[in-house]
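S.K.: Next come a sequence and a model predicted from it.
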Amino acid sequence: MHVTFARNPPLPPPLRINETELVVVPSLKVLGLHIQSDLHWDIQVNGMAAKAGRKLFLLKRLKKFNLPQGDLVAIYIGYVRPILEYAVPVWNSGLTKHQSDLLERLQKRACRTIMGSSYNGYSHALEHLGLSTLATRREQLCLKFARSLLDSEFRDWLPPPRTQITGRVTRNSHKLNCPKARTNRYLNSSIPYLTRLINRYDQ
């Protein structure tokens, strides 16, 4: 895969392993995560939505057996929602509004399925079923991951506190030094996003 953001990208030089030329592909799958050459998340989001949609069909079938709402919510939380949150710290900050809305619509479908005729709007359903929006969930999961980095062997993935760089103690010196971003693409990538979350909630 050749990562490039040009509209008309040049052809990369051929690479060979044991006289076999490697094929250039527009995307590849790494540990269940679809990485595109333009670093967008269309394939990943569409794949998650399709897989979760198939699971929602199972939820609809179980509803016909008159399972209690609590059991249906547990099934959704255990078997459907994890699909929509797989590897979320990697891609959440790069979602477009359309992609975020697509994922949220799947949870709305789940709420309508679980509540049936008593469904009276998404906000009411979330409160009644004890759920939060997927957007809120994703931010919480990313914050939890960022906090875990601070206390792990991967601490250097995040930037150091500002005081460690400047040597001065100021009101904000305890905050992490947010990486400078020349492009929105980098600004909305994982590390700057996780850094902002830590500074917003914990520092």
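M.R.: Received, thanks. Numbers count the residues shown, from 1 in each chain.
S.K.: CA only for contacts and neighbour counts going forward, please
M.R.: Fine.
S.K.: Show me what the lengthiest helix in the chain is packed up against.
M.R.: Scanning the chain for the longest helix, with DSSP state H as the assignment, gives helix 42-63. Where contact means 3 or more Cα pairs under 8 Å, 6 or more residues apart in numbering; DSSP states H and E, helix 42-63 is packed against strand 33-36, helix 69-75, helix 81-84, helix 97-115.
S.K.: next up, a second structure to put side by side with the first:
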Amino acid sequence: MLNKAEYWFSANHLYINRSKTEKIVFTLRQLGNIENPLSVKLLGVHMQPNLCWDTHIEHIAGKINKHVFLLRNLSTCVSQEVLRVAYFGLIHSLLNYAVLAWGHSAVRVRAFQLQRKAVRVVAHLNYTEPCEEAFRTLKILTFPSIFIYHCLLHARTNIEQIVRNNDVHQYNTRNANLLRVPYVRLQKNQNGINFWSHKFFNKLPDSIKNLPIPLFKSSIKDLLIQKVYFNTQSFLEDEEILSVPG
């Protein structure tokens, strides 16, 4: 495999540094005698051959736990506003990074648990107290809402290239103008960006869908902050969204 890649690079007048190059085969099957790494780090994202994200969440969990300890120490000597700023620099940046790739995988549960732990520190709550109102007061997106936000922004940014239902049939149905949600057979495929970004975008009222991108971003963020979704299904089942003005 590496030889083939090297041949392609050479044919295109590019050089591949073998000492800095790793190979990985993405598959859900056993490869027999073919050597495959447990994970490969690319641009700060730990990718596994079976498309799971356990290694990645372990990596950021270690960082978040250290940062929560730092926030707890800071909470005794700085204001809540300073703590909030520290949260965004230390915690939010980790949860936000490449979230479209891993935000709906099984590790999302642990990511949200770690986030709630951090938010309770910022809000001066103990570990048993509810933190829903703290998210709203501090204007912090829950981890599910971070994923929803980036999915919606992805769909809105690429709206001209996305297939709609009326592109594949001529029937004038009420769903004709909705984005076409791709058919998926495997759960792994359902965790992909196009599946969820299309489903989430279809949930929005036209008054928000048609906003210019800068206004779209601010409207979506305000909506998600007020709603405080603890899972993505709550967003899909929220009938009040349809009446939200743009």
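M.R.: Structure received. Quick caveat: nothing in here was measured; it's all calculated off a predicted structure.
S.K.: just to revisit the earlier point, pull out the buried residues from the longest helix of the first structure.
M.R.: In terms of neighbour count (16 or more other Cα atoms under 10 Å), helix 42-63 of the first structure has its buried residues at 44-45, 47-49, 52-53, 55-56, 59-60, 62-63.
S.K.: give me the stretch of the second structure that it matches.
M.R.: Counting by TM-score structural alignment, helix 42-63 of the first structure pairs with residues 54-75 of the second structure.
S.K.: Residues contacting the matching stretch, please?
M.R.: For stretch 54-75 of the second structure, contacts defined as Cα atoms under 8 Å, 6 or more residues apart in numbering pick out 39, 45-48, 83, 86-87, 90-91, 94, 107, 110-111, 114, 117-118, 121-122, 124.
S.K.: Repeat that for stretch 126-144 of the second structure.
M.R.: By Cα under 8 Å, 6+ apart, the list of residues contacting stretch 126-144 of the second structure reads 84, 95, 103, 108, 111-112, 115-117, 119-120, 123, 125, 221, 224-232.
S.K.: With stretch 2-12 of the first structure instead?
M.R.: By Cα under 8 Å, 6+ apart, the residues outside stretch 2-12 of the first structure that reach it are 24, 25, 26, 36, 37, 38, 39.
S.K.: ok so, going back, mean neighbour count and distance to residue 193 of the first structure for the helices and strands packed on helix 42-63 of the first structure - can I get that in TSV?
M.R.: Output for those, formatted as TSV (neighbours: other Cα atoms under 10 Å; distance: least, Cα to Cα, whole Å):
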stretch	mean neighbour count	distance to residue 193 of the first structure
strand 33-36	19	18
helix 69-75	16	31
helix 81-84	19	19
helix 97-115	18	16
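S.K.: Just tell me which of these ends up closest to residue 17 of the first structure.
M.R.: Nearest of those to residue 17 of the first structure, taken as Cα to Cα: strand 33-36 at 22.2 Å.
S.K.: how much does the closest one stray from the second structure?
M.R.: Taken against the second structure, strand 33-36 of the first structure registers an average deviation of 1.2 Å after superposition, with mean Cα distance after the TM-score superposition for the first structure.
S.K.: and that strand, what other elements does it pack with?
M.R.: strand 27-30, helix 42-63.
S.K.: Please repeat the previous calculation with a cut-off of 6 Å.
M.R.: Secondary-structure packing of strand 33-36 of the first structure (3 or more Cα pairs under 6 Å, 6 or more residues apart in numbering; DSSP states H and E): strand 27-30.
S.K.: what about the strand it packs on, distance to the chain center?
M.R.: Relative to its chain's centre, strand 27-30 of the first structure lies at 16 Å (Cα atoms, centre = their mean, to the nearest Å).
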